[in-house]
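Visitor: Sharing a sequence plus its predicted fold:
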Amino acid sequence: MTRGRADIVVELPAIRHNVALLRQHAGVPVMTVVKADGYGHGLAPAGQAAREGGATWLGVATIDEALALRAAGDTGRVLCWLTVPGEDHAAAIEADVDVTVYSRAELAEVVAAAAGRAARVQVKVDTGLSRGGAPRGEWEELFRRCADEERAGRIRVTGVWSHFACSDEPDHPANDAQQAAFDDALALAAAAGLSPEVRHLSNSAAALLRPAARYDLVRLGLASYGLDPAPGRSPDLRTAHRPGLLPAMGAVARLAMVKRVAAGESVSYGHTWTADRPTTLGLVPVGYADGVPRHAGNRAEVLVRGKRRPVRGRVCMDQFVVDLGDDHAEPGDEAWLFGTGLLGEPTAQEWAEWCDTISYEIVSRIGGRFRRGWVDESTRGSNA
């Protein structure tokens, strides 16, 4: 890619590699989750790369995301799972998207929207996350209603699924409890006469850490993009001839200014950092409006001219400052916020630790005035 003022660089071969590696490791079909604009990697490009890596399904949160995939040319199986009353289920059904229901009221909306066409429906049950999904006391009746609608030809129940709360902590007792509850739900679905195509419970962490919970399909979100969903706990997927997960995203900006400051001079709002010696500062022209966490001030690092440089003072809306010491640098030099780490730059996981969050948030929130581009073997530097 030709570098602009600030760029997000997405390596599509890394997504293909990660999906293929994870599919081989899991031993069951995979759904790559591309919600939230592909975790910041780009909905359609990430989805296409995942398909090429072997993803049978793509998963999104909203109907709009599902329709955007269809508009971009995706024709494979797509599941969406987060709607509010009155949303356009008809558009999703017409676009051959599998929709998720949590309740009898939502099922009724889907049936009404189908208008004579058999809607593909998956039922999500709440097994202990206490977020989306049918509460346990409603499972039996919801499955019975689904079976009635399926016999009438108004829907086809293609899946039953749920979501772990603590899969990144493999010894947490909630994991066993949720899997047992999910098995109960599957038994109730079968008793109602349902035979779904896919039963799925595992997200990225469970797909790596809990083989017994893989069922017919695993949903791979963060791991598809090369980031560890359970830092320090996930298995090493590398072999003698093949690398492990490859981070697909890098974020880089060009220094806007380089200036010398004297000992005793303070930096940025609130003067939270004061130079204890003469030093050189570099101005990085991105800030919290671009998804750089404000609380990275005085904690994070970037790579400039092959060396880690600490962030000094508070991150501002449009910019932040790094300490270059006595090293030479010039306006226009690249400052890598994060990337693969192979060249010494920080990783998204390191930024997450500096900011007391998770890498999911780092990659999905970065954006704003960054220009995003996708790098592939055949098209080096397609920008958007």
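Guide: Right, received. Where do you want to start?
Visitor: C-alpha only now, for contacts and for neighbours.
Guide: OK.
Visitor: Please name the nearest non-neighbouring residue to residue 283.
Guide: Taking CA to CA, 6 or more residues apart in numbering, and ignoring the residues beside it in sequence, residue 283 has residue 321 as its nearest neighbour in space, at 4.7 Å.
Visitor: try this one side by side with the last:
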Amino acid sequence: MSAPIRIDLDAIVHNYRAFADAVPAPVIPVVKAEAYGHGGVAVAQALASMPADQRPWMLAVADAAEAYALRAAGIDLPLICWLQSSTLDWQKLRAVPDLHVGISSLHELAMLADAAPVQAGRVDRSAATQVHLKLDTGLGRNGARECEWRVLMAQALLLERQGRIRVAGIMSHVSGTSKADDAAQLDAFRRGVALAIEIGLRPDLIHLAATVAAMQYANFVDVDPAWARDDTDASAAAAGRHAADQPGYRPTFAVRLGLALYGLDPLYPDSLGLDLQPVMELRTDVVGRDDRWVMELGQADGLPPRVNRLLLNDNDGDRWQVGQIGSTHSTLLPLDGTSPSEMRCFGSHPGDVNAWAYAADTINYEITTRMMSRLRDNAPARIQPPEPGLAPQRVFTIDLDLIAARLAGGTGALHRGEQARSVEDRHLSCVIDLSANAYGFGAERIAELGRAFGKSFVARTQHDVEALAAVGIDAEYLPTAGPETRLAYGFGSGAAGAGSGTGKSGELAGSLSSELIQVKRVDAGQAVSYGYTWQATRPTTLGLVPLGYADAIPRSVFGRAMCFVNGVRVPIVGRVAMDQVVVDLGDHNCAVGMPVAIWGGRHGASLQEWCAWSGLTPAAVTATLGSRVTRRYLGGRVEGLA
């Protein structure tokens, strides 16, 4: 069969033009998180290939690793990123051509300035990095608090005069909670821009509005006449912008284009009023099993764990209702049809994805973004890991020693240093299920280990068989592969253990971790993330973790999930965003760079807890880790084998 997901890149261009024609401001398309699941490189290439007078001003990504990947693919448009790691290689970031960097703190500003190249003992002004100062105007995530704006801007002005940076923009983001709350954020943003100009900065671009705000509020793109200046500021001249080039100063309001680029309306069930074309089409094979019909897609492919009364059409136009969504297959209940061969999940109409979102009690953003990249027709055979030193810490640590000990039949041992480990489970299958990229563990690495123990391989869907063949792995198509073929991963009935150290089948052979990339003290009443669904009831400390539903944390965990920061259990607060979540650190002594354990291992939540919070099956928890999550392998040296 062809790839289940087909991407219409012509529709990308159409939707960009439709939005650009509707707003009186330059448009910055957002292609972060693999372009909301549509393929970051392919979407960026489609936009960059437009005629020169129609191309976007720049493209937006979340972090420098995403920017690096686009540059490596030949994308020449300016890029902007805004999520920085505590371990970021700032000199490597500076080397990415024409990269604008969102800066949220004095710490980030200092690190970027210290990495400025020096020639003959003097700062190379021609290599000054373009900076956009990111202001927290009320969203409670990354960005400088208002009480920090003056000192951040004053320091940025000093560094600009030294030629280490150039302040090219001021940016923020709205919550979309209500017209009153959005207006309050606009007022705060305008105060920030006015302060920057008063201090002496001359940002070219200012941007607050994304898709919805740009369409709903005309004043979100209005430049205040009071911001204009007749003279060129001294800092601008020092940065190489002379009065002869810019006799007067007036900033440009830009807007960021997100979901509508991909043919989806963020106001559903209301409407933006744009002529949008669907971009992602999802079709799948349907097979008969016993007395049921099942389609070969499930939670491990990115489908939500539950939907309510969702209707789909087959290739003959007959209607079917989606029943249970399992890890790799979903049941279908016939309403009109009797023998489908292919099911159309979404794609022919913009409302299709909205129907999934409504049935799953989520947003259309999450449906497309969590669809796994291995299903796309524009996906590479091998997903490249993020460029080292440029991505925030998003790490899936995989215990190959534990997996190999299980593959040895429960009695084999591998060395971790000088300590041998054994396992008690003696009922492992002679085959390994490598569906869904070995359920996120990495099919090529698991297959290499399996061959050492004489194992053969199966996959439960045809599209997984074909994906494995593309990387040289011969797997038998076996839709009914039993749970014994997956015990090596730790998906057994005892999956509650979070690092028990016993080596039993219930211990997950992997753990997910991240880091704090920003820490801020806030007062009671501080709201967090979209919709202001959480507000601090007391003065507290908030921490930003660079993991979102594009990576590992579905929106369904809102209000329930906990993680561990430096060993302390803390709640995730506010709605889960595409690239980040906020944790309430209380009065604990926390700092940027502290480790965050999400699930698994000795310090994370148990797999059983995470399944209860998210509604996902154990296999789907690991299988739906996004491409920005780095796989880190421990051990794997097999004793006694040639």
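Guide: Great, that's in hand. The model shown is predicted, which means the values in this text are computed figures rather than measured ones.
Visitor: circling back to that earlier point, what residue of structure 2 takes the place of the residue nearest to residue 283 of structure 1?
Guide: Using TM-score structural alignment, the equivalent of residue 321 of structure 1 in structure 2 is residue 331.
Visitor: Tell me, how many residues neighbour its match?
Guide: 23 (other CA atoms under 10 Å).
Visitor: for residue 67 of structure 2, same thing?
Guide: A count of nearby residues for residue 67 of structure 2, using other CA under 10 Å, gives 31.
Visitor: Roughly how far does it sit from residue 170 of structure 2?
Guide: Distance of residue 67 of structure 2 to residue 170 of structure 2, computed by CA to CA, to the nearest Å: 19 Å.
Visitor: And for residue 197 of structure 2?
Guide: 11 Å.
Visitor: repeat for residue 115 of structure 2
Guide: Residue 115 of structure 2 is 22 Å from residue 170 of structure 2, by CA to CA.
Visitor: Looking at these two, which one has more neighbours?
Guide: residue 170 (26 against 16).
Visitor: With residue 194 of structure 2 as the reference, measure out to that one.
Guide: According to CA to CA, residue 170 of structure 2 and residue 194 of structure 2 sit 11 Å apart.
Visitor: got it, and residue 179 of structure 2?
Guide: Distance from residue 179 of structure 2 to residue 194 of structure 2, counting by CA to CA: 22 Å.
Visitor: Settle it for me: which of those two has more neighbours?
Guide: With other CA under 10 Å as the criterion, residue 179 of structure 2 and residue 194 differ in neighbour count, and residue 194 comes out ahead with 16 against 12.
Visitor: how about that one, what's its match in structure 1?
Guide: Applying TM-score structural alignment, one finds that residue 194 of structure 2 aligns to residue 187 in structure 1.
Visitor: Shouldn't that match be within a helix?
Guide: Yes - the secondary structure assignment for residue 187 of structure 1 places it in a helix, going by DSSP: H, G, I helix; E, B strand; the rest coil.
Visitor: do you know how far it is from residue 180 of structure 1?
Guide: Where residue 180 of structure 1 is concerned, residue 187 of structure 1 sits at a distance of 11 Å (CA to CA).
Visitor: do the same with residue 195 of structure 1
Guide: Using CA to CA, one obtains 19 Å as the distance from residue 195 of structure 1 to residue 180 of structure 1.
Visitor: Same check on residue 92 of structure 1?
Guide: 32 Å.
Visitor: Looking at the two, which is more packed in?
Guide: When residue 92 of structure 1 is set against residue 180 and neighbours are counted by other CA under 10 Å, the residue ahead is residue 92, at 26 against 13.
Visitor: and the more buried one, what does it touch?
Guide: Residues counted as contacts of residue 92 of structure 1 (CA atoms under 8 Å, 6 or more residues apart in numbering) are 63, 66, 67, 98, 99.
Visitor: Apply 7 Å and report the result again.
Guide: With contacts defined as CA atoms under 7 Å, 6 or more residues apart in numbering, the neighbours of residue 92 of structure 1 are 63, 67.
Visitor: State the next helix or strand along the chain beyond the helix or strand where it lies.
Guide: Secondary-structure assignment from DSSP states H and E places residue 92 of structure 1 in helix 89-94. Going down the chain from helix 89-94 of structure 1, the next helix or strand is strand 98-101, by DSSP H and E.
Visitor: matching residues in structure 2 for that next one?
Guide: Strand 98-101 of structure 1 falls opposite residues 100-103 of structure 2 when the two are matched by TM-score structural alignment.
Visitor: average offset between the matching stretch and structure 1?
Guide: Stretch 100-103 of structure 2 differs from its equivalent in structure 1 by a mean of 0.8 Å after superposition (mean CA distance after the TM-score superposition for structure 1).
Visitor: residues in contact with that stretch?
Guide: By CA under 7 Å, 6+ apart, the residues outside stretch 100-103 of structure 2 that reach it are 79, 80, 81, 82, 109, 129, 130, 131, 132, 133, 134.
Visitor: cool, and stretch 182-195 of structure 2?
Guide: By CA under 7 Å, 6+ apart, the list of residues contacting stretch 182-195 of structure 2 reads 137, 138, 170, 174, 175, 176, 227.
Visitor: swap in stretch 9-28 of structure 1?
Guide: So stretch 9-28 of structure 1 is contacted by 29-30, 41, 46, 49-50, 52-55, 207, 216-217, 224-226, 245-251, 372-376 (CA under 7 Å, 6+ apart).
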